[in-house]
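Visitor: Please work out how this folds:
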Amino acid sequence: MAVLHDIRAAIAAVLAAENGTSSGPADYITAAHSAVDALVGRNDPAFDARSPDPGDARGALGQLNDLLDHEATPPFVPALHGVQINLLAAVASLQDALKARSLDGFQENASDALENLEIAQGRSSQYDVLGGIAGAIANTRLGVPDDARIADGCAAPHRPGFGVSHGWLAWRAVKRGHTPVATGGYASVKMENDMMILYTTAAPMVQQHCTRHADAKAAAAPALIKAAVPAATTPLYTTAQAARGKAVYAANCASCHGTNLQGVAAPAIAGSAFLKTATTNKYTVSILDTIVTQNMPFNNPASLKPGQYADVMAYLLASNCYPAGKMAFPSDPKPGFGTAIVGVQAHPAGTPDAKGVCPVK
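Guide: Coordinates of the predicted model:
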């Protein structure tokens, strides 16, 4: 929560100067220094004691480093690494803003910093690395108080407490009429057994994991994971569409997902590791299309045209070695389209590189 507070303080400091009706150069400089102070903390050489400090002594990066130093492999660690990268980028942009010789130069760098800060702040409605610190607090045990009653997240709630499974927070149960609860960050709320049950965005994923684990245990034998998904070989896009999608991706997606689609401040979206995750989680082409069209780009969701989103989907399929055909990926898919689970192709349409990504020309 301290990390989240410091990030929001930095955002507020920059926005206050940009939105001010009488802001001058001194106000902008003070705002940038204050934002940096909130991020780096008072023991960092970049800290400016002459400017108002809206954060705390450790700063967002200091608090974040404390979390990463004391934790091994809980599910929120990848998200925290993404937060860390974006905070460092924000500090660098703010320092560049302080060196700018014009107001336009300052604002350009400050805008870059705000974009990184928004990604670092994230959303409680996303439980993966794109959720940032808000998503990690809302969907993992990172947001569970130390003295809280912990229950099995795979089981239905029987008494007040937090349902946790493998580090993921699935639900919180509160006795009805007993404890006030802020429902922000929860995907759904239900009344069960005289309790209010607040389910997180990660709850469906946790349930799938629990079901798979139970099935595997009942079988009393290790499950064999098929290396290919031959049912997903139906052509879903055209070569020309994938080429257009490559340009759209470079302009709107590469800054987070990387030019090689292996992830920078966001997860990989092509290659062997991505396809293994997609198959395990039973992502279909339709599910991926929904994620892309409704949640991306992260800093400006649903801002592209329908045709651009369709082109990006074509590029992603091509990069994952799906075969091209004569029909373009639709900008308005009809029910029943793209129901096959995403996975490694039995007959790759191209030559995958070492990461399992097929190049797109």
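Visitor: CA only for contacts and neighbour counts going forward, please
Guide: Will do.
Visitor: quick one, what contacts Thr280?
Guide: Contacts here follow Cα atoms under 8 Å, 6 or more residues apart in numbering; on that basis Thr280 touches nothing.
Visitor: Can you give me the distance of it to Val344?
Guide: 12 Å (Cα to Cα, to the nearest Å).
Visitor: let's see this one next to it:
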Amino acid sequence: MGQKGTVAFRRARVILGLIVLLFSASTSVLHSEETNTGVTVYSEEQAHKGHDLYEVHCASCHGAALEGQGSLPLSGATFRMRWADDRHSVDDLFYIIRTLMPYGQPAALSKQEYIDITAYILMVNGYPAGAQPLPLDQRILKQITIRPQQP
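Guide: Purely as a prediction, here's the structure:
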């Protein structure tokens, strides 16, 4: 490889490194350490709306406290094992809820109602509320990684 090829290769590596760094810095994260510094992804008002919707559409199968009642629990150790693994985004959780629930009537609610229920599930699992509600923008939801909270 000539000198021009070596310089071009180094330049490409630097550019790739910068792209990776910028992407990493732009990703929001649900994590206890970072939420202490202000990273929050839903509003308290949104979670309260989600609670009301959850009681009507979800509690009969998943339990009043999300503990599972004939269906999988949506809180506690089961939630942490399934979702809080650094591999799933809020969009993954939102997608499952809006495409499969309520059982036997998938997609029966509006997207806004599903995102409010998602906010409620996050609240019950210890993720703190902030000033802004969870958006319906799939690109943003994909950037929010669900990380473990302290039990």
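Visitor: list the contacts for the closest residue to Leu64 of structure 1 other than its chain neighbours?
Guide: The spatial neighbour of Leu64 of structure 1 that comes closest, neighbours along the chain excluded (Cα to Cα, 6 or more residues apart in numbering), is Val3 at 6.5 Å. Under the criterion of Cα under 8 Å, 6+ apart, the neighbours of Val3 of structure 1 are Gly59, Ala60, Leu61, Gln63, Leu64, Ile133.
Visitor: Looking at those residues, which are in helices?
Guide: By the criterion of DSSP state H, membership of the contacts of Val3 of structure 1 in helices covers Gly59, Ala60, Leu61, Gln63, Leu64, Ile133.
Visitor: Could you dump those into a markdown table with distance to Ala17 of structure 1 and neighbour count added?
Guide: Below are these laid out as a markdown table (distance: Cα to Cα, whole Å; neighbours: other Cα atoms under 10 Å):
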| residue | distance to Ala17 of structure 1 | neighbour count |
| --- | --- | --- |
| Gly59 | 21 | 26 |
| Ala60 | 21 | 30 |
| Leu61 | 23 | 22 |
| Gln63 | 26 | 21 |
| Leu64 | 26 | 20 |
| Ile133 | 25 | 30 |
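Visitor: Where do the helices of structure 2 begin and end?
Guide: Going by DSSP H, structure 2 shows helices at 3-26, 32-35, 44-57, 59-62, 76-82, 90-100, 111-124, 138-142.
Visitor: Give the aligned range of the fourth one in structure 1.
Guide: Mapped onto structure 1 using TM-score structural alignment, helix 59-62 of structure 2 covers residues 254-257.
Visitor: That stretch against structure 2, how far on average?
Guide: Compared with structure 2 after fitting, stretch 254-257 of structure 1 has a mean deviation of 0.8 Å; criterion: mean Cα distance after the TM-score superposition for structure 1.
Visitor: Tell me, how many residues neighbour Val56 of structure 2?
Guide: With neighbours defined by other Cα atoms under 10 Å, the count for Val56 of structure 2 comes to 10.
Visitor: err, Asn252 of structure 1, not the other one
Guide: 17.
Visitor: Report the contact partners of the nearest residue to it once chain neighbours are set aside.
Guide: With Cα to Cα, 6+ apart as the measure, Pro297 is the residue that lies nearest to Asn252 of structure 1, at 6.5 Å, once sequence neighbours are left out. Neighbouring residues of Pro297 of structure 1 by Cα under 8 Å, 6+ apart: Asn252, Cys253, Ser303.
Visitor: Can you give me the distance of the first one to Asn65 of structure 1?
Guide: Noted for Asn252 of structure 1: a distance of 30 Å to Asn65 of structure 1, by Cα to Cα.
Visitor: What residues in structure 2 pair up with the top helix by length along structure 1?
Guide: For structure 1, the helix with the greatest residue count under DSSP H is helix 77-99. Per TM-score structural alignment, helix 77-99 of structure 1 has no counterpart in structure 2.
Visitor: so the helix or strand that that helix is followed by versus helix 77-99, what angle?
Guide: Per DSSP states H and E, the first helix or strand lying C-terminal to helix 77-99 of structure 1 is helix 103-121. Direction vectors for helix 103-121 of structure 1 and helix 77-99, defined by axes from the mean of the first three to the mean of the last three Cα atoms, to 10 degrees, enclose an angle of 170 degrees.
Visitor: gap between Leu93 of structure 2 and Ile144 of structure 2?
Guide: In this view, Leu93 of structure 2 and Ile144 of structure 2 are 11 Å apart by Cα to Cα.
Visitor: Structure 1: matching residues for stretch 100-115 of structure 2?
Guide: Taking TM-score structural alignment as the measure, structure 1 aligns residues 295-310 with stretch 100-115 of structure 2.
Visitor: Pull out the buried positions in that stretch.
Guide: Buried positions in stretch 295-310 of structure 1, judged by neighbour count with 16 or more other Cα atoms under 10 Å: Asn295, Met296, Pro297, Phe298, Asn299, Gly307, Gln308, Tyr309, Ala310.
Visitor: Minimum distance to Gly70 of structure 2: which of the helices of structure 2 has it?
Guide: Gly70 of structure 2 sits nearest to helix 59-62 of all those, at 5.7 Å, using Cα to Cα.
Visitor: Name the residues that touch the closest one?
Guide: Around helix 59-62 of structure 2, the neighbours that count as contacts under Cα under 8 Å, 6+ apart are Ala65, Leu66, Gly68, Gln69, Gly70, Ser71, Leu72, Pro73, Leu74.
Visitor: Now the buried members of those residues.
Guide: With neighbours counted using 16+ other Cα under 10 Å, the contacts of helix 59-62 of structure 2 contain these buried positions: Leu66, Gly68, Pro73, Leu74.
Visitor: quick one: contacts for the second one?
Guide: Residues in contact with Gly68 of structure 2, defined by Cα under 8 Å, 6+ apart, are Cys61, His62, Leu74.
Visitor: try the last one
Guide: Each residue near Leu74 of structure 2 by Cα under 8 Å, 6+ apart is listed here: His62, Leu66, Glu67, Gly68, Ile121.
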